[in-house]
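1. I need the structure of the sequence given here:
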Amino acid sequence: MTRAHADRRKPVEEPAVPPADFRSYYGRPILKQPTWKNPDVPGYLFSGGLAGASAVVAEFARATGRPGLARTARLGAAGGALAGVVLLVHDLHRPARFLNMLRVVKPTSPLSVGTWILSPFSALASAAAASELTGIAPALGRLAGVGAAALGGPMTSYTAVLLTNTAVPAWHGAYREMPFVFGGSAAAAAGGLGLVGAPVAENAPAARLGAAGAAVELAAGALMEHRLGLIGDRYRTGAAGTCMRVAKALSVIGAAGALAGRRHRGVAAASGAALMAGSLLTRFGVFLAGKASAADPRDTVVPQRARAAEADRAQAPEGTG
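-> Now for the predicted structure:
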């Protein structure tokens, strides 16, 4: 009998001490709680997404001869951008901190990149809206609107990158789906705003955009919760779960009303309001889920142990226990 055969017949020795099954030191949180304030940050996440998608809608409406929809979307883009700046500065406590972030451009920092997306977008969207309201310098206003629309896509999703780049398990683990959740939610909000403010004769693109955005948001959200496994419970329980359930119901109701009743002024406005409210509550749900995930050490320890065990199994020789 060869030594290799003898080694295979040796019983696997069990450790004398069972593996430790702890959560953390005295159950204390492993991660530091995010210091972002509520409702400043969820409101910032919502207003930025609404602004970015509305800027794109405004240019599409202008190009297709829908002045009422274009006006509504331009005002929504400017209002959302300015609201986002105000909420962000309030969360930072001092305006100087926001200005300090503009001193350098750091491509490896989502916060730095996001600041340089938000700042020019706000200026361009505000200029386009001012020209829309006053009629002054229409050519420059249109050019500003085109520039804002070019930055509209990144505006809808850079906040998702900002969240998923943290160590918070419920955010970081959703890095694949979160940009689609936020992008779909932003489109739903912009479509909802168009349904609320645009004439019935011009709201067809807004209705389709709102319904499509809601569908993307719901599908990506369901995939995100499923792929997160145990951590996905953060989006189904507690205050975050309540926000997410109500948001899903409002998104479904708003999308159905947008497609079926957009020609009726009251139904169109109610559907648009439901889509916007659903988008806002989605941001609150995501924010609260992250706060709860950071506070519970299990969300950090359990996935780490699962990944370590999977790596051990992958490296173990074939046929061993």
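2. drop to CA atoms for contacts and neighbour counts, all remaining ones
-> Fine.
3. enumerate the positions of stretch 45-64 that are buried.
-> 45-62 (16 or more other C-alpha atoms under 10 Å).
4. to compare against the first, here's another:
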Amino acid sequence: MSEANKIRNASGDGGGRAHAVTREGLSPLAQPGREAVPGSAAVADHAPNGHAPRTGGGKREEPMVPRAEFESYYGRPILNKPTWRAPNIAGYLFLGGLAGAGGTIAAAAQAGGRPGLARVMKTGSAAATGLSLAVLIHDLGRPARFINMLRMFKPTSPMSVGSWILVGFAPLTAAAAASELTGVLRPVGAAAAYGAGALGPGLATYTAALVSDTAVPAWHEGHREMPFVFASSATAAACGLGLLAAAADESEPVRRLGAIAGMAEVGWSKLMQERMGLVAECYREGRAGRLMKAAEVLTTAGVVGAALGRRSALMRRVSGAALIAGSALTRFGVFEAGVASAEDPKYTVVPQRERLARASATERTTPPGSGNAVR
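-> Model (predicted):
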């Protein structure tokens, strides 16, 4: 044994490093092959492109975890994409909105002494309601499935509430249109028109809650703005129908309202996309992006035409057709964006991580006992 009386200390300084006990005290023992020099080539060889990441003190360190990639088992999406078919459900979103807003405008026109406009809106609303029921039942496969949705009423379910609104709205708007066209039981038809007008806003907007109350990122992330997008889009479409079919002397209210609703539709759609963050890509790229861009162009053209078409019958009709087409493309674009967002895992993973990061930051900055901590 040497004079230094060297003894290995397995516990060391708490960092797992060996030391020797000498007359002068503790001195570290060299461990050949286990000492990593910061910034050395041995560390850099393990880093991407041969360059190790630098720490705050200028030293290099080896990355321990590879960068995450958005993958799923067997390459399958994290979410199952909607099984709804685009022509049916996207068409139902549009037709239901047109019917609901049309019923409300019909009741207002009837109360305001504009029988020509009321006649157009009553018949148009009834026709749109019938078509919406047809495409909905076609997507369900058989009528019995729609009837089964009426076996109970669940206030917390948008589908349940919407089904009952549709069941109440359909016979009322049909009765109002039938009385208007035949001249039979006009008091009953007038009362039915007012009833349909009261249910119209619910029919026009419940589908926004229906699609937002899902895990589909492009729909759920827009749950705050989606009802306003659908409401303004439905109103623009109904006003477009009035401009297209009503006489010039009775179409002034829908001309003004159509211009306002069209601007609101474009504005709310843009605001919704801005607040979505990453998921907004689904509304700007691919098939959905093309549909939303076309909807914006047509709706803007309809707004301009409605604003300038006070004395031009042709301008009013062209703007009315543009507002209807723009509203339809908006609904189809929203539908396609939802499908695209469900197919790509990143639109599910990234927003979840961002919400967790925000929640963690809030918990760290919230004083204990304040009652505002995110749990």
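5. mean shift between the top helix by length along structure 1 and structure 2?
-> When every helix of structure 1 is counted residue by residue (DSSP state H), the longest turns out to be helix 265-295. Helix 265-295 of structure 1 differs from its equivalent in structure 2 by a mean of 0.4 Å after superposition (mean C-alpha distance after the TM-score superposition for structure 1).
6. how far away from the center of its chain is whichever helix or strand comes after that helix?
-> Going down the chain from helix 265-295 of structure 1, the next helix or strand is helix 298-315, by DSSP states H and E. On the basis of C-alpha atoms, centre = their mean, to the nearest Å, helix 298-315 of structure 1 sits 27 Å off its chain's mean C-alpha point.
7. what helix or strand is the residue nearest the centre of structure 1 on?
-> The centroid of structure 1 falls nearest to residue 182 when counting by C-alpha atoms, centre = their mean (3.3 Å). Taking DSSP H and E as the definition, residue 182 of structure 1 sits inside helix 178-197.
8. repeat that for residue 300 of structure 2.
-> Using DSSP H and E, residue 300 of structure 2 falls in helix 286-308.
9. with residue 157 of structure 1 instead?
-> Going by DSSP H and E, residue 157 of structure 1 is part of helix 152-164.
10. now that helix, how far from the centre of its chain.
-> 7 Å.
11. corresponding residue for residue 188 of structure 2 in structure 1?
-> Alignment note (TM-score structural alignment): residue 188 of structure 2 maps to residue 140 of structure 1.
12. helix/strand/coil for that match?
-> helix (DSSP: H, G, I helix; E, B strand; the rest coil).
13. can you count the residues close to it?
-> Residues lying near residue 140 of structure 1 (other C-alpha atoms under 10 Å) number 13.
14. mean per-residue distance, stretch 232-239 of structure 2 versus structure 1.
-> So stretch 232-239 of structure 2 averages 0.4 Å relative to structure 1 (mean C-alpha distance after the TM-score superposition for structure 1).
15. I'd like to know which elements the helix holding residue 157 of structure 1 is packed against.
-> Contacts defined by 3 or more C-alpha pairs under 8 Å, 6 or more residues apart in numbering; DSSP states H and E place helix 152-164 of structure 1 against helix 40-63, helix 110-134, helix 169-172, helix 178-197.
16. check the ones you listed for me and report the most buried one.
-> helix 178-197 (a mean of 31; mean count of other C-alpha atoms under 10 Å).
17. so it matches what in structure 2?
-> Counting by TM-score structural alignment, helix 178-197 of structure 1 corresponds to 226-245 in structure 2.
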